[in-house]
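Chemist: One predicted model, sequence on top.
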Amino acid sequence: MTNNKIKTVNPATGQVIKEYGMMAEEQILTAVKKAKKAFGEWKKNEGGPNKRSDFLHGLASGLRKNKEKLASVATNEMGKTIKESLSEVEKCAVTMDYYADNGIIFSGDELVNTDARKSFITFEPLGVIGSIMPWNFPYWQALRFAAPSLMVGNTIVLKPASATIQCGIEIENTFQETGLPEGVFQTLVGDSTIANTLIDSDVSAVTFTGSVSAGAKVAQRATSQIKKCVLELGGSDPFIVCEDADIEKASSGAVKGRFINCGQSCIASKRFIVTKKVANVFIEQFIQKTEKLIVGDPLLDNTDMGPLVNESALNNIESLVQDAVNNGAKILTGGDRLAHGSDKGYFYKPTILEHISPKMRIAREEVFGPVAPITIVENETEAVRIANDSEYGLGASIWTDDLDKADKLSRTIEAGVVTVNNIVASDARIPFGGVKKSGFGRELSRYGMLEFVNIKSVRFYDQLDSNHHVE
């Protein structure tokens, strides 16, 4: 970013895609005022929920209609493979339909029996929600919040990551094509510095997905102004392989869980904890399947893994691997950059390491790239201890054929999401979020919708109750 200009760069080639002018503070405040004005009409209950449902169905259709274009924009801006980008857009469409179909039920009044003649709980939208989103899933992370929030009657001002500005613009364009009322959903253009202006504006609440350090600053700024916030932060998800696991399935899951989106996912499998009894066979299959991955041009249909998002991310992964090797780790496959037609692309070979120790950065930090560190343990008890020995608590996966054991272990893992015999993935039907430094609040399901509402209690009495002596 130079002279109030932002350049987006294709990570597969290192070439500049486009240059954007930063929005001034006045433009940001004007957008929020427009959203505030639109909120008054958008939130109305009389016929409103059905109209909002229709708009969400329309957006789902718009996403599917423009799927190829939207996918290519994401792939060019941040480097994920085209098949992953297409899948991301489709998942957004499915989620729009889900909330269009279920949102009215999720937010309907709840009748409660009390001492009053009539008591009910009603769920009212808060107002304008400021949304500060990352680059790694530029459509999904913006729209998985937007779908329930719009359905319940809020309006949204989105600040996309500076690496994926066009993705954010395309979301607004798709909304406009469906006839969404002006001001209900708007996208800002700017780098991280405009986030403070958005938080300080007349928004009612803030949702943020990103790093722990940035999330702490967002939370501090928002809560100091008594504004609700939801944070989805980093993860260092454990992948536990029990001694009775199906190794064929577990090793395939390990490849998918670690190298999806070039390892740049909050809920990617990041720490592989394998019981000693099955370690050799698991590692052998993990290596074999990893080495079959096709790394290269992300626009090609047969490519399995593209580049990292930028040079800084590439340098960080290289530094993490070197630190691990310097402290005794062994590289089983990969371990260096990968030239692909040009030395300007940010490619790194899918990498597996063993002999991991707690003193290594790779054992403590969130590894946002295609590197899989393996720790061998004696038993499941030790596996859970190591899994929980982290400042993160977003997701975890457990691989075992003993479902009673799976039930017991899943309840001892300190995480917001636990998956048995599959990789961790978000799903509109279940709540998503973490504990510890992985954030607070929930997205998706009915619980995600209720994060940004006023839960109002209403009671009708016939006469004053003189027995009330405390508040």
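Modeler: All right, it came through fine.
Chemist: contacts, neighbours, all on C-alpha from now
Modeler: Noted.
Chemist: Buried residues of stretch 269-283, list them for me.
Modeler: Of the residues in stretch 269-283, those scored as buried under the neighbour-count criterion (16 or more other Cα atoms under 10 Å) are Ser269, Lys270, Arg271, Phe272, Ile273, Val274, Thr275, Lys276, Val278, Ala279, Phe282, Ile283.
Chemist: Not counting its own residues, what contacts the one helix or strand Lys405 maps to?
Modeler: In this assignment (DSSP states H and E), Lys405 forms part of helix 403-412. Residues outside helix 403-412 that contact it (Cα atoms under 8 Å, 6 or more residues apart in numbering) are Val384, Ile398, Trp399, Thr400, Val418, Val420.
Chemist: Identify those among those that sit within helices.
Modeler: For the contacts of helix 403-412, the ones inside helices are Val384, with DSSP state H as the criterion.
Chemist: can you redo the contacts of helix 403-412 as CSV with neighbour count and distance to Gln15?
Modeler: Formatted as CSV, the entries for these read as follows, by neighbours: other Cα atoms under 10 Å; distance: Cα to Cα, whole Å:
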residue, neighbour count, distance to Gln15
Val384, 20, 44
Ile398, 27, 41
Trp399, 26, 42
Thr400, 20, 46
Val418, 23, 40
Val420, 19, 41
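Chemist: So which of the contacts of helix 403-412 belong to strands?
Modeler: Where those overlap with strands, as defined by DSSP state E, the overlap consists of Ile398, Trp399, Val418, Val420.
Chemist: export those residues to CSV and tack on distance to Tyr99?
Modeler: Supplementary listing: the ones in strands among the contacts of helix 403-412 in CSV, determined by distance: Cα to Cα, whole Å:
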residue, distance to Tyr99
Ile398, 30
Trp399, 32
Val418, 23
Val420, 26
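Chemist: And the spatially most central residue of the chain, which helix or strand is it part of?
Modeler: The residue lying closest to the centre of the chain (Cα atoms, centre = their mean) is Gln141, at 5.0 Å. Here Gln141 sits within helix 140-152, counting by DSSP H and E.
Chemist: Determine the set of other helices and strands touching that helix.
Modeler: Helices and strands touching helix 140-152, by 3 or more Cα pairs under 8 Å, 6 or more residues apart in numbering; DSSP states H and E, are helix 48-65, helix 82-106, strand 118-125, strand 155-159, helix 445-450.
Chemist: between these, which one is nearest to Ser131?
Modeler: Closest to Ser131 of the helices and strands packed on helix 140-152, according to Cα to Cα: strand 155-159, at 4.7 Å.
Chemist: Second structure for comparison follows:
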Amino acid sequence: MAIATVNPATGQTLRTFEPYSPAAVEQRLARAVQTFEQYRLTDFGRRTQLMHRAAELLDADQETIAKLMTTEMGKPITAARAEAAKCAKAMRWYADRAPALLADEHPSPEDVTDAGAARALVRYRPMGPVLAVMPWNFPLWQVVRFAAPALMAGNVGLLKHASNVPQTALYLEDLFRGAGFPDGCFQTLLIDSRAVADVLRDPRVVAATLTGSEGAGRSVAAVAGDEVKKTVLELGGSDPFVVLPSADVAAAARTAVTARVQNNGQSCIAAKRFIVHGAVYEEFRAAFVAGMRALRVGDPMREDTQVGPLATAQGREELGELVADALALGAAVECEVEVPQSAGEGWYYPPTVLSGITDRMRIHHEEAFGPVATLYRAEDLDHAVELANDTPFGLSSNVWTTDDAEQERFVRDIQAGGVFFNGMTASHPALPFGGVRRSGYGRELSGHGIREFCNITTVWIA
């Protein structure tokens, strides 16, 4: 895939980039190691100052970077501004809390005496250069939620971003350098995906984090495993959105629309499978379909647009294949929102609701990465839990119920990294984020995320 900015609203190639040569990559790897040896010795006071400055610069650049993200991957401009603001908030969160999150831990004196020590402690130390392989769907947020904790922990970062968001990738390097981080603390590698393995195998790279497809995760994990290097993987998701009789059905339906089409439906944690108890199924279906039909589809630069184009032509083609397969096997179309003629030649896909889904259909097992929702009728609570878990993924989940016992049932039995009651899944710096099963392993954000790329060191003093 070419490294290029191609406007998904028009299909027009705006700018192309030559991949870095092996010599250029080598220069950046050498710089990363050299910088790490000095940067790891900085104290939290200095790192906090630098991260706050980066947040200030990002706030000042909000409109510029929002327009760039919309141009490169098609998210509505209002969502792009919100993404930039969220990134600045996360930077400040880690800037202020990293010293406490990574403070030395002291076991009780009684315990260490039993271990034969006068005293003992646990210290979190930085590991070194970490490779981040990141996707295009949240081109700023996905990177910042790695970079902010990694840099605050004393690591340095190497970013291999998706090939269709090269200008956003370069902006991130400029942002951290402009904030005063040492040259080499955070560098972008404009390389083809086929070059990732060589970078990861380089002994100077100590670990990797990847957000992306299951296939990309398998590739990176295989190389890292062969090299015995730490990885964190956040892969796909086909999150359930369960509605039970005690729910506020109208509120659930309104939230369901947003949960399905956020980021034009291209989000791993977007709700995709809507599992509704038979007692409220018709009420929910009517309200949900009406909400989907009312969506405003069009130019993502318009302030009133709710759904823009898909990011790539390939993505639209793959989504269409999933829908076609479902229809051929008997699925019914509850609604299909017409894309306005004024939308032009972009990679738009009509927001769609399908019902009558069976396990013979690909869409039942695969992630629909776009504004297509699948509706299921659950016979009872047990059936709802069964349907929610009937997926190879396990990223997050949404459950609408005010019944305490039902909430406890889902917390106990749902196979996912998170369960959100009476609301939609969201990521926040204070909460760990990640999945199980084929949605990956490890955690980002919170204290769990900042410690993923630390050397957890036991200090024992006789």
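Modeler: It's in. All of these numbers come straight from a predicted model, not from anything done at the bench.
Chemist: TM-score of the superposed pair?
Modeler: Once superposed, chain against chain, the TM-score is 0.97 (TM-score structural alignment, normalised by the length of structure 2); 455 aligned residues with a Cα RMSD of 1.2 Å.
Chemist: circling back: now, the buried residues of stretch 269-283 of structure 1 that are in strands?
Modeler: Among these, the subset assigned to strands under DSSP E consists of Ser269, Lys270, Arg271, Phe272, Ile273, Val274, Thr275.
Chemist: what's around the equivalent of Ala31 of structure 1 over in structure 2, how many residues?
Modeler: Taking TM-score structural alignment as the criterion, the aligned counterpart of Ala31 of structure 1 in structure 2 is Arg28. By the other Cα atoms under 10 Å criterion, the neighbourhood of Arg28 of structure 2 contains 19 residues.
Chemist: any idea how far Arg28 of structure 2 lies from Val223 of structure 2?
Modeler: 21 Å (Cα to Cα, to the nearest Å).
Chemist: Now do the strands in the stretch 201-350 of structure 2.
Modeler: Listed in chain order, the strands of the stretch 201-350 of structure 2 (DSSP state E, counting those that start in this stretch) span 207-211, 230-234, 239-243, 271-277, 332-336.
Chemist: no, scratch that, I was asking about the stretch 351-462 of structure 2
Modeler: Taking DSSP E, counting those that start in this stretch to define them, one finds strands in the stretch 351-462 of structure 2 at 352-355, 372-378, 398-400, 420-421, 440-441, 454-461.
Chemist: helices or strands next to the helix or strand that contains Val196 of structure 2 in the packing?
Modeler: Assigned by DSSP H and E, Val196 of structure 2 belongs to helix 196-201. Judged by 3+ Cα pairs under 8 Å, 6+ apart, helix 196-201 of structure 2 is in contact with helix 214-227.
Chemist: how about the helix it packs on: buried residues?
Modeler: Glu214, Ala216, Gly217, Val220, Ala221, Val223, Ala224.
Chemist: For the equivalent of Gly417 of structure 2 over in structure 1, list the residues it contacts.
Modeler: Superposed on structure 1 with TM-score structural alignment, Gly417 of structure 2 falls opposite Gly416. Taking Cα under 8 Å, 6+ apart as the definition of contact, the neighbours of Gly416 of structure 1 are Gly393, Leu394, Gly395, Phe432, Gly433, Gly434, Val435.
Chemist: now, which of those residues sits nearest Phe175 of structure 1?
Modeler: Using Cα to Cα as the measure, the one of the contacts of Gly416 of structure 1 that approaches Phe175 of structure 1 most closely is Phe432, at 24.6 Å.
Chemist: Neighbours of the closest one, how many?
Modeler: Phe432 of structure 1 is surrounded by 21 other residues when neighbours are defined as other Cα under 10 Å.
Chemist: now do the one 10 residues further on
Modeler: The local packing count at Arg442 of structure 1 equals 22, with neighbours defined by other Cα under 10 Å.
Chemist: Next: Arg302 of structure 2.
Modeler: Summarising burial for Arg302 of structure 2: neighbours were counted as other Cα under 10 Å, giving 12.
Chemist: now for it: what does it line up with in structure 1?
Modeler: Arg302 of structure 2 maps onto Leu300 of structure 1 when the alignment is built from TM-score structural alignment.
Chemist: Next: Ile275 of structure 2.
Modeler: Across the two structures, Ile275 of structure 2 finds its equivalent in Ile273 of structure 1, going by TM-score structural alignment.
Chemist: Looks like that match contacts Glu380 (just checking).
Modeler: No: proximity of Ile273 of structure 1 to Glu380 does not meet the contact threshold set by Cα atoms under 8 Å, at 9.2 Å.
Chemist: In contact with Glu88 of structure 1, which residues?
Modeler: Ala71, Phe137, Tyr139, Trp140.
Chemist: Kindly apply the preceding question to Ala332 of structure 2 instead.
Modeler: With contacts taken as Cα under 8 Å, 6+ apart, Ala332 of structure 2 has the following neighbours: Leu354, Ser355, Gly356.
Chemist: separation between it and Gly356 of structure 2?
Modeler: Taking Cα to Cα as the measure, Ala332 of structure 2 falls 6 Å from Gly356 of structure 2.
Chemist: Repeat that for Pro99 of structure 2.
Modeler: According to Cα to Cα, Pro99 of structure 2 stands 52 Å off from Gly356 of structure 2.
Chemist: Also Ala82 of structure 2?
Modeler: Looking at Ala82 of structure 2 against Gly356 of structure 2, where the rule is Cα to Cα, the gap reads 36 Å.
Chemist: Between the two, which is the more surrounded one?
Modeler: The neighbour comparison of Ala82 of structure 2 against Gly356 (other Cα under 10 Å) goes to Gly356, with 16 against 12.
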